[in-house]
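Novice: Just need the structure, nothing else, for what follows:
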Amino acid sequence: MENTQDFKPYIPASKVTPEFTFTSIFSGILLAIVFGAANAYLGLRVGMTISASIPAAVIGMGITRIILKKNSILESNMVQTIGSAGESLAAGAIFTIPALFLWAKEGLIASPSLLSIMLITLCGGILGALFMIPLRNSIIVQEHGVLPYPEAQACAEVLLAGESKDSGAKAVFSGMGIAALFKFIVDGIKLVPGAIAVPINKLKTEFSTEIYPAVIGVGYICGYKISSYLFAGGVLAWFIIIPAIILFGGNAVMFPSAGETIGEIYAAGGAGAIWSKYVRYIGAGALVAAGLISLIKTLPLIFRTFASALKGLSGSKNSSTERTAQDLSIKVVIFGVIAVVLAIWLLPVIQAGIVSAILIVIFGFFFATVSSKMVGLVGASNNPVSGMTIATLLISTILLKVTGDTGAHGMISAITIASIICIIAAMAGDMSQDLKTGFLLGATPKKQQIGEIIGAIVSALTIGVVLVLLNNAWGFGSKELSAPQATLMKLVTEGVMNGNLPWNYVFIGAAITVVFEILGLPSLAVAIGVYLPLELSTAIMIGGVLRYIVEKKNKAETSENSSGVLFSSGMIAGEGLCGIILAVLTVCGVGEKIDLSRFIPPVVQIIGAVVLLAGLIALILRYALKKNESKV
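Specialist: Next comes the predicted model:
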């Protein structure tokens, strides 16, 4: 195991190279907006987000080296530092804030304003960055060789590969362009439907899959195992639970239907209606139980890492004048935290009081520490942020109810607390990963920390526009934007505050999760599969199968910076961006004018969807099976 004292970064501390430049700041800001919007769209569709550090590093390197002909690895690193902050802030925001829009649609509260969304996300983003600053020395430096930081190492390898002109930028940009074109064909001019469904009348259900590049790209990045667990949950929901509900309860009237029997609901809306009224509550119970079990299982590690980080804080006051050991002043951290907490307490637009502000400080610093070290162990993509958020939401909602803050205001306060905590955990985890990449390369921590704050501010200023735009175009909770995590947070909050959650369905879902845990399966992945529509799980599974084929065929190309992974990352970004553009067109009334579906017979549309899906699979395999020498 490498000793910290013996470690030498790629760029020595004594050497000063361009790093915090106009080019890196401007490029990073653009990527923060791009990946923030793309990840927001992706998370609202499938309930999962991806780490943007590696694709941001690739694009940043493409900008600095290929386009601008500059040769500074630290500039490229700064681009990905600022750019990945947008993805992290978006991930925290979309897991929680859409719950406010869902309540507004039900008439319970007023629709959240752009200003309130901006301030909530800004508070979470800045606190996440500030809480991580005093932890850098103890977590990044003192535990070098102890915490592997797998994705940070992969990101550093990508940037180092750029030094030998092996960047993979072409794969990322190709994926972006192809996915944007597919998205425009499917959801823009609507030549083909976005999903293919085959009814299975004997089982009273259907088999379906989406053909969208982003969802298949998620499956490719996750790999075969995780994708198969998601698909297993989908099979359980759609081929066992739904047929059982129809078979055994066909003539029954069950909550929450308004007088309709299950048979009548199925006749009117098919298997999808049964999923919407019943199975999603079972899936919610499975998700809550999986999140809490995940948190409980990691509690020993959480407390150990939190204690060791606090113990290492004394070593954070590093008086070294070396460039690679300079952090932002602790005074900046303290005054910044105080200013943000006062804003949370005193600004009426945030709708949180002193109790909420105190809870945010306590939970925020705790989960910032936990998230930073968990990323060091399992990577940002596997960081259990949702479990931390559910735990925070449950505790804070109970405390708010006990203190008399109930009703609409109490629910808003609970979601506000959960939103800020979720963003803090996501931001702190991303920042620790970026600082680790910088540590390996020889970046200046102080400049990276400023870059993270810039990325958080820019993302906070833009994420509200993205959320409002998407909600106006399709609506959260719709087929296009199911917002599964936010819907879950809404159900949990309502269940605690009002006691109107159908607990019998929730407990069935929780029992399913317990069975998965007993069998040794990753219950969170299976629970997400139960909760999501089958068409999403199937598309993710297609991507996982493609990854499996590539890894068997091309064993040297299984790393996180292989052509297939970079191409899939580009597809996610490209479809997300095109989705935002189409949302703008929809809101402006242009969407209906470019809709060509009325001129094409349904049979032709289905055939076209199959052909498009086959073509997409062929393209993914073409890029994924390329050798290293192709990645230029």
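
Novice: use CA for all of it now, contacts and neighbours both
Specialist: Will do.

Novice: ok, and for the helix or strand that contains residue 288, which residues are buried?
Specialist: Here residue 288, judged by DSSP states H and E, is contained in helix 280-312. For helix 280-312, burial by neighbour count (16 or more other C-alpha atoms under 10 Å) applies to 280-295, 302, 305-306, 309-310, 312.

Novice: Which residue, other than its chain neighbours, is closest to residue 58?
Specialist: Leaving aside its sequence neighbours, residue 58 sits nearest to residue 169 (C-alpha to C-alpha, 6 or more residues apart in numbering; 5.4 Å).

Novice: surely the one you found meets residue 63?
Specialist: No - in this structure, residue 169 is not within contact of residue 63 by C-alpha atoms under 8 Å, at 9.2 Å.

Novice: And the two? Which one has more around it.
Specialist: residue 169 (27 against 20; other C-alpha atoms under 10 Å).

Novice: The residue nearest to residue 58 and residue 298, how far apart?
Specialist: Separation of residue 169 from residue 298 (C-alpha to C-alpha, to the nearest Å): 37 Å.

Novice: same thing with residue 84?
Specialist: Taking C-alpha to C-alpha as the measure, residue 84 falls 26 Å from residue 298.

Novice: can you check residue 372 too?
Specialist: Distance, residue 372 to residue 298, using C-alpha to C-alpha: 14 Å.

Novice: Residue 575 versus the residue lying closest to residue 624 once chain neighbours are set aside, what's the distance?
Specialist: Distances taken as C-alpha to C-alpha, 6+ apart place residue 564 nearest to residue 624, at 3.7 Å, with adjacent residues excluded. Going from residue 564 to residue 575 by C-alpha to C-alpha gives 16 Å.

Novice: Am I right that residue 199 is in a helix?
Specialist: No - counting by DSSP: H, G, I helix; E, B strand; the rest coil, residue 199 falls outside a helix, being strand.

Novice: Another for comparison:
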Amino acid sequence: MKPAKGQLTARGVAIGCVGCAIITAASAYTALKMGALPWPIIFAAIISLFFLKALGNTNLHEANVTHTIMSAGAMVAGGLAFTIPGIWIITKANTVDWWEMLIVALAGVTLGLVCTVFMRRYFIEDAELEFPIGMAAAQTLKAGDAGGKVGKQLFGSMGIAGIYTALRDWFGVIPAMFFGNVPIPGVAFGIYNSPMLLAVGFLVGTASVVVWFAGAIIGNFGIIVGGSGLGLWDTATGQGLASSLGMGVMMGCGVGVILKHILPKALSMIRSGAGAATFGSTPSGTSRTNTAPTAGRRRMRLTAGIIACAAAAVALLLCIGLGLDPFASIIVVLLAWVTTAMSAQSVGQTGIDPMEIFGLIVLLIVAAVSNVAQAQLFFVAGIIAVACGLAGDVMNDFKAGHVLGTDPKAQWIGQAIGGVLGAFVAVAVMFVLVAAYGADAFGLGGSFVAAQASVVATMVSGIPSVPAFAVGLAVGCVLYLLGLPVMMLGLGIYLPFYMSFTAFLGAMAKVAYDLACKRRRAKLSPEQAEAKRKAQDESGLVIASGLLGGESVVGVLVAFASVAMGLAL
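Specialist: Just a heads-up that it's a prediction; the model follows:
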């Protein structure tokens, strides 16, 4: 079956690839700098529709496939950024070759792509999960197609944030931190002077950021300041307890995902496996058993053969390229199927993809059953994190395509193009950043907090407080099962306080913006008020996305320029 005409186009691929390179570079920088990575799908959807309309007539399907290409590399960058810097954090040296990072990225991309072929029908059609990010992308494309000038707002906010970042990081005329000299033992207090982090707080959602900030209060002022003030432990011990508790809570969230969403549906997923291994959709009101069974079986056998060959190629690549023993390579490939299913289920129900947690789970399993060197354990976590990140992005895009009626094969080809391109771009950006800033710039005390990679590094090198980690694991699992945003709580406990505080201020800016917009709509009719509300929500989303993208892009350009000029940042 060929992709439907007018969906996967040459101009769409060109626009998607340019956007993919920019968004992937910005995402790598964002993930390392902020310890978080908002989904870029809505941002990519807006950009895709804008440029396609500028070039002439287009349709929602072409825009959907184009934004699929554009957003694919972001989660590849996230998977690498959330794991590989752990090696630099432990060794304080750049001991990873660029080609090793590229093998990790390409292996993860391949596994993510082949797994989504198998999973698409179950998660998108049979399970009918919400996939809130994918739904939002579909609605954004519909709204953008109906009208609205977003280009001026988007590029204007990107330009402002970019200039601001250059003045701060390149020219040094703007401080990086406000109130950073407030003397609170053990607490990195301050307001990070970052349009990007404010935008993250604006975009993530007020309730989630409040939980994030509550975690920061608990970790910093409850455990570190409060505990040391009461004489229960010293400041250094309090910091170890807080980081261990935060890691445990985030890991508990991953366990909760498995218990709540994966295990109860494992049997039905296996039963649906054969039918899921195709791209075709079943029209409503028809039975699959009535449709060309012989041709269907041939198609399924061909798909299964391609998947088996791809999986075997990845296992061989891991053995030869990364030096993993055959047993460990087989474990990684097999568990990729399990973890990508976990990722799809989590994204479908919550919109959250804890890819590094899934990578860490596989890392621990491999370490327990195989004699693998420390650096190779990070490679294992990176492969799984990339595969899970890409799988989450693919399934979001498939959901948007299902809502709009886009050909899933065209979308999958777009994902493959963007994923492979994103692997090369992400590796280049990370290699340039470590060359520009040095390996000691990564970690909680450095320029790049790399929070998730710090978690992985700590798990590999030794947890500061095993009891605190165990408590966090149990609490995180229970709270997730109760439906609370526990991942954000753990992130707040673990991250430096200034990051959580700045994101909180961004969320408060969202509250103020919503209140101001509500007052402006007070005298309008209900129909006018609703139309105005949608326009105001879109404006806030576009401007915040521009601030995030502007600082991310210029931050990467500053790093590239410093390497080219031989400067130390």
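
Novice: which residues in the stretch 51-200 of the second structure form helices?
Specialist: Assigned by DSSP state H, counting those that start in this stretch, the helices in the stretch 51-200 of the second structure fall at 60-81, 85-91, 98-120, 132-146, 151-169, 195-204.

Novice: Contacts only, for residue 434 of the second structure.
Specialist: 94, 441 (C-alpha atoms under 8 Å, 6 or more residues apart in numbering).

Novice: swap that for residue 348 of the second structure, sorry
Specialist: Residue 348 of the second structure neighbours (C-alpha under 8 Å, 6+ apart): 123, 129-132, 395-396.

Novice: Kindly state which residue of the first structure is aligned to it.
Specialist: The criterion is TM-score structural alignment: under it, residue 348 of the second structure has residue 376 as its aligned partner in the first structure.

Novice: picking up where we left off before, name the stretch among the helices of the stretch 51-200 of the second structure that sits most buried.
Specialist: helix 60-81 (a mean of 33; mean count of other C-alpha atoms under 10 Å).

Novice: which residues in the first structure does that one match up with?
Specialist: Mapped onto the first structure using TM-score structural alignment, helix 60-81 of the second structure covers residues 73-94.

Novice: That stretch: average distance to aligned residues in the second structure?
Specialist: Mean deviation of stretch 73-94 of the first structure relative to the second structure after superposition (mean C-alpha distance after the TM-score superposition for the first structure): 1.1 Å.

Novice: Now do residue 518 of the first structure: how many residues are near it, please.
Specialist: 10.

Novice: quick one: what's aligned to residue 131 of the first structure in the second structure?
Specialist: Here residue 131 of the first structure is matched to residue 115 in the second structure, going by TM-score structural alignment.

Novice: now that match, nearest residue through space, not along the chain?
Specialist: In this structure, residue 115 of the second structure finds its nearest non-sequential neighbour in residue 337, 6.1 Å apart by C-alpha to C-alpha, 6+ apart.

Novice: element containing that neighbour?
Specialist: helix 326-350.

Novice: Just give me how far the next helix or strand after that helix sits from the chain centre.
Specialist: Following helix 326-350 of the second structure in sequence order, the next helix or strand is helix 355-369 (DSSP H and E). From the chain centre to the centre of helix 355-369 of the second structure is a distance of 18 Å (C-alpha atoms, centre = their mean, to the nearest Å).

Novice: what angle do helix 355-369 of the second structure and helix 326-350 make?
Specialist: 150 degrees (axes from the mean of the first three to the mean of the last three C-alpha atoms, to 10 degrees).

Novice: Helix 355-369 of the second structure: average distance to aligned residues in the first structure?
Specialist: Superposed on the first structure, helix 355-369 of the second structure shows a mean distance of 2.3 Å to its aligned residues (mean C-alpha distance after the TM-score superposition for the first structure).

Novice: Tell me the buried residues in the helix or strand following that helix?
Specialist: The helix or strand immediately downstream of helix 355-369 of the second structure is helix 374-404, counting by DSSP H and E. Neighbour-count burial for helix 374-404 of the second structure, counted by 16+ other C-alpha under 10 Å, picks out 375-402, 404.

Novice: Quick one: end-to-end length of stretch 266-282 of the first structure, please.
Specialist: Start-to-end span of stretch 266-282 of the first structure (C-alpha to C-alpha) is 18 Å.

Novice: Near residue 589 of the first structure, how many other residues are there?
Specialist: Count around residue 589 of the first structure with other C-alpha under 10 Å applied: 12.

Novice: hang on, it in a strand?
Specialist: No - counting by three-state DSSP, one finds residue 589 of the first structure to be coil, located in no strand.

Novice: For residue 582 of the first structure, see how far away it is.
Specialist: 10 Å.

Novice: Give me the common contacts of these two.
Specialist: Counting by C-alpha under 8 Å, 6+ apart, residue 589 of the first structure and residue 582 have no common neighbour.

Novice: So for residue 564 and residue 575 of the first structure, which sits in the more crowded spot?
Specialist: Set residue 564 of the first structure next to residue 575 and count neighbours by other C-alpha under 10 Å: residue 564 wins out with 31 against 28.

Novice: And the more buried one, what's its match in the second structure?
Specialist: For residue 564 of the first structure, the aligned position in the second structure is residue 540, judged by TM-score structural alignment.

Novice: This completes my enquiry, with thanks.
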